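>>> Structural data only, the sequence is not supplied:
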């Protein structure tokens, strides 16, 4: 075994020497050996969904197993290649180049087998239902496989064509978060390759520091190769409800009412209706005719509306009358008269609802375009001021894309993970606000895109000063990252020193600099 490992490390050395010393970045291994499946075509790894940053790596690694990743990272962590960095890439849905590695190596996680194994409570010695799934697998794949067993994860993202490891590295949120917390609060165990190349199985009771570091850790401490995720019985159908408002205060009060009913309600989100385009984009996936005809322009000014959507699960094994539940809940809500709509859909179609919106955007040429998105966590005490700030900086008539807004409960978030929420501890409720703007070169050329990014900076700057935090954070300076983590910075930096001491991983975040072996 030692001879085999020596030969493999020697081959890596030859490959890296050829890679980083050749002006054409061409990899060639003697005797045709290519044990780690390096690739020269780096086009896909130089861009992401955001299409704002383009950093071309020198090579792509398409691993066959975690051992391939371990071999590469263990070699780099002990070698003299002081500038080589590595980034893991799942579905490529990052926004600001977080999964890119300029002149480094990008590991494409979808190359690994998508193993998905469902374990139900009561089978053998299993005392809780869970699924073991590869880090490069997509959530849609996990959903399809788990439903065959009548099971499903408790917490989701809105869009399911994302990788398991990718969302666990940032948090993973959707309308179930008020009830079950984000996806990172529903993980039982992880298999991780650290920046030092160590392969570690970790959990809340085993190598717990690494476990909590990696969850929400932005890829800074290790690469998730497998996850054990908590499952629950899946409903067959979902009663999906939308209610409209013309007042922000009533809208948020009703949202907070809904998240106080976890025994009745299973999902709560909401969005701002800025114009006809935003109304139409949200109705694409909702299979019910809406008789809502808002007046967006009244008395010479733009009028804004708001929509709450919530869902009630329908289990055949449980004695629940979803129509009765909706009626009971609706009696307590204060939406616009007669502006409440319900539809019943399958659980699969409900969770996969954004896929229809994706298809609509693709047909309009608004999918593979720049996406200057902005996602914020805003304390309850500051949500009205944040919405005012938003309207001061965007044009309701011209904005293209959805603006999501919905509350979550702070105590559903595991505090030991690397993810940070606003520090306003007296606010049990935290709002998630997402400006999911799409642009294209015809309506928004390069200078327009830069103006939108500057607008985002103004909003995040003012909101951060008021206590808000970015979700899927992006900062252009170490000072920005220091401010983002605040009192948690020392813990975050200490974890980096422990698990990736020379800063090999996730260079696209710009949080830490690559260090030489001798300096570490």
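Everything's here; your move. None of these values were measured; they are calculated from a predicted model.

>>> can we go C-alpha only for contacts and neighbour counts from here?
Noted.

>>> Surely residue 463 touches residue 384?
No. Under the criterion of Cα atoms under 8 Å, residue 463 lies out of contact with residue 384, with a separation of 11.6 Å.

>>> Pick out whichever of these two has more residues nearby.
Neighbours were tallied for residue 463 and for residue 384 using other Cα atoms under 10 Å; the higher tally belongs to residue 463 (22 against 15).

>>> Name all residues that make contact with that one.
When contacts are counted by Cα atoms under 8 Å, 6 or more residues apart in numbering, residue 463 is found next to 378, 386, 469.

>>> So the first one belongs to a strand, correct?
Yes. Note on residue 378: a strand contains this position according to DSSP: H, G, I helix; E, B strand; the rest coil.

>>> for the helix or strand where residue 327 lies, packing partners?
Assigned by DSSP states H and E, residue 327 belongs to helix 322-330. Using 3 or more Cα pairs under 8 Å, 6 or more residues apart in numbering; DSSP states H and E as the contact criterion, the elements in contact with helix 322-330 are strand 305-314.

>>> In the stretch 251-400 of the chain, mark out all the helices, start to finish.
In the stretch 251-400 of the chain, the helices defined using DSSP state H, counting those that start in this stretch lie at 276-283, 322-330, 347-351, 354-363, 383-393.

>>> Highest mean neighbour count out of the ones you listed?
Burial among the helices of the stretch 251-400 of the chain, expressed as mean neighbours by mean count of other Cα atoms under 10 Å, is greatest for helix 347-351, which shows a mean of 18.

>>> Report all helices and strands that it contacts.
Packing contacts for helix 347-351, counted by 3+ Cα pairs under 8 Å, 6+ apart, involve strand 237-245.

>>> gap between the strand it packs on and the chain center?
Using Cα atoms, centre = their mean, to the nearest Å, the distance from the centre of strand 237-245 to the centre of the chain it belongs to is 24 Å.

>>> Just want the angle from it to strand 305-314.
Direction vectors for strand 237-245 and strand 305-314, defined by axes from the mean of the first three to the mean of the last three Cα atoms, to 10 degrees, enclose an angle of 160 degrees.

>>> Contacts for strand 237-245, please.
By Cα under 8 Å, 6+ apart, the surrounding residues in contact with strand 237-245 are 251, 305-315, 322-323, 335-336, 339-347, 350.

>>> another one to put next to it:
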């Protein structure tokens, strides 16, 4: 294990010393255009798209955490709201992409490759932000956010997060009600949304996914002070899930915590029998993961 760890570190260091990343964020007003472009990029063959594709929703406001200021990649970049069409709704959408290239590549070669990939996308042309960073800097971008959050005390605050997989067939309805109405002012942190491909997942695992080849991950990554606000936002998470169930959306909670066996059976759907058979075969005494409370433990572990 130690040798594998050192090998991974060596690979990252070598890769980081020879590679750089063109990191971009582009802005959309229309959800349908945003999802069309994101789906186009993730369904292209290797080498015909960006090396990294994600996205997020942000409030159409000047709020420093939830609004326009959260989009630029560099303090020197300016988000000019004058470029936002008057027809824009309460929220906007950002597609975040990256292209890996070698230090030896000419800048013009990288510019050409990026332009070729962007020319088929329908974002607001004047709301494009890009930055060249080292491969290692790009890998550590979330770590830097974590360190900043620890420095200002936010990292230790409660995280009433909500993570959902939503099918392509249901994502427009989710946007119309949840993003544009329930969460139009933001959540005090990132609201991630981007498409995933079912064919990239190993069907032998017990993870449960929505129907169809394309589905979306929605992650509401809140950071809030301790107090009544936490309970309020947890209640809002439940309200969102309740609405999804009421409207019949095709969705699955990621890392769910249900309270009843019936809830778990509904979650697994037609994979429930397979899951029970695996549990019986590989954990017959229900020693593993007892917190879900639907497999009765038959063996007491002595300290």
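Everything's here; your move. Here the structure is a predicted model, which is why all the values come from computation and not from measurement.

>>> Need the TM-score from the superposition.
Structural agreement between the overlaid chains, expressed as a TM-score with TM-score structural alignment, normalised by the length of structure 2, amounts to 0.84; 290 aligned residues with a Cα RMSD of 3.0 Å.

>>> still on that earlier bit, of the helices of the stretch 251-400 of structure 1, which is nearest residue 294 of structure 1?
Between residue 294 of structure 1 and those, the tightest spacing by Cα to Cα is seen for helix 276-283, at 8.7 Å.

>>> does the spatially most central residue of structure 1 belong to a helix or a strand, and which?
Among the residues of structure 1, residue 167 comes closest to the average C-alpha position under Cα atoms, centre = their mean, at 4.1 Å. In the assignment (DSSP H and E), residue 167 of structure 1 maps to helix 164-168.

>>> Over in structure 2, find the residue span that helix aligns onto.
Under TM-score structural alignment, there is no match for helix 164-168 of structure 1 anywhere in structure 2.

>>> quick one, which of the helices of the stretch 251-400 of structure 1 is nearest to residue 301 of structure 1?
Checking the helices of the stretch 251-400 of structure 1 against residue 301 of structure 1 by Cα to Cα gives helix 383-393 as the closest, at 12.6 Å.

>>> From the contact counts, what lies against the closest one?
Here helix 383-393 of structure 1 touches helix 446-465, going by 3+ Cα pairs under 8 Å, 6+ apart.

>>> show me the contacts for residue 345 of structure 1.
Applying Cα under 8 Å, 6+ apart, one finds that residue 345 of structure 1 lies in contact with 237-240.

>>> from the chain's centre, how far out does the helix holding residue 167 of structure 1 sit?
Centre-to-centre, helix 164-168 of structure 1 and its host chain are 7 Å apart (Cα atoms, centre = their mean).

>>> now for that helix, which elements pack on it?
Helix 164-168 of structure 1 packs on strand 130-134, strand 222-233, going by 3+ Cα pairs under 8 Å, 6+ apart.

>>> what do you get if the cut-off is 10 Å, keeping everything else the same?
Helix 164-168 of structure 1 sits against strand 86-89, strand 130-134, helix 139-147, strand 187-194, strand 222-233, with contacts defined as 3 or more Cα pairs under 10 Å, 6 or more residues apart in numbering; DSSP states H and E.

>>> And residue 126 of structure 2, what's its match in structure 1?
Using TM-score structural alignment, the partner of residue 126 of structure 2 in structure 1 is residue 338.

>>> Kindly provide the distance from the counterpart of residue 359 of structure 1 in structure 2 to residue 223 of structure 2.
Structural alignment places residue 359 of structure 1 opposite residue 147 in structure 2 (criterion: TM-score structural alignment). According to Cα to Cα, to the nearest Å, residue 147 of structure 2 stands 14 Å off from residue 223 of structure 2.

>>> what number of residues lie near the closest residue to residue 340 of structure 1 other than its chain neighbours?
With Cα to Cα, 6 or more residues apart in numbering as the criterion, residue 340 of structure 1 has its nearest non-adjacent residue at 4.3 Å, and that residue is residue 243. Residue 243 of structure 1 has 23 neighbours, counted by other Cα under 10 Å.

>>> From residue 129 of structure 2, how far off is the equivalent of residue 243 of structure 1 over in structure 2?
In structure 2, the residue paired with residue 243 of structure 1 is residue 26, using TM-score structural alignment. The gap separating residue 26 of structure 2 from residue 129 of structure 2 is 6 Å, by Cα to Cα.

>>> Give me the common contacts of those two.
Counting by Cα atoms under 10 Å, 6 or more residues apart in numbering, the contacts common to residue 26 of structure 2 and residue 129 are 71-72, 96.

>>> Take the residues you listed and lay them out in CSV including distance to residue 49 of structure 2.
Output for those, formatted as CSV (distance: Cα to Cα, whole Å):
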residue, distance to residue 49 of structure 2
71, 22
72, 22
96, 13
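
>>> out of these, who's nearest residue 1 of structure 2?
When these are compared for distance to residue 1 of structure 2 (Cα to Cα), residue 96 wins out at 34.0 Å.

>>> Surely that closest one touches residue 118?
No. Using Cα atoms under 10 Å, residue 96 of structure 2 is not in contact with residue 118; the gap is 11.7 Å.

>>> Give me the common contacts of these two.
Counting by Cα under 10 Å, 6+ apart, the residues touching both residue 96 of structure 2 and residue 118 are 26, 50.

>>> related to what we said a few turns ago, burial-wise, tell me which of the helices and strands packed on helix 164-168 of structure 1 comes out on top.
Of all those, strand 86-89 has the most neighbours on average by mean count of other Cα under 10 Å, namely a mean of 28.

>>> what stretch of structure 2 does that strand fall on?
Mapped onto structure 2 using TM-score structural alignment, strand 86-89 of structure 1 covers no residues at all.

>>> now that strand, how far from the chain's geometric center?
16 Å.

>>> Residue 137 of structure 2 -> structure 1?
For residue 137 of structure 2, the equivalent position in structure 1 is taken to be residue 349, counting by TM-score structural alignment.

>>> Hmm, I typed the wrong one, I wanted residue 217 of structure 2.
Per TM-score structural alignment, the equivalent position to residue 217 of structure 2 in structure 1 is residue 432.

>>> Nice, that's everything, thank you.
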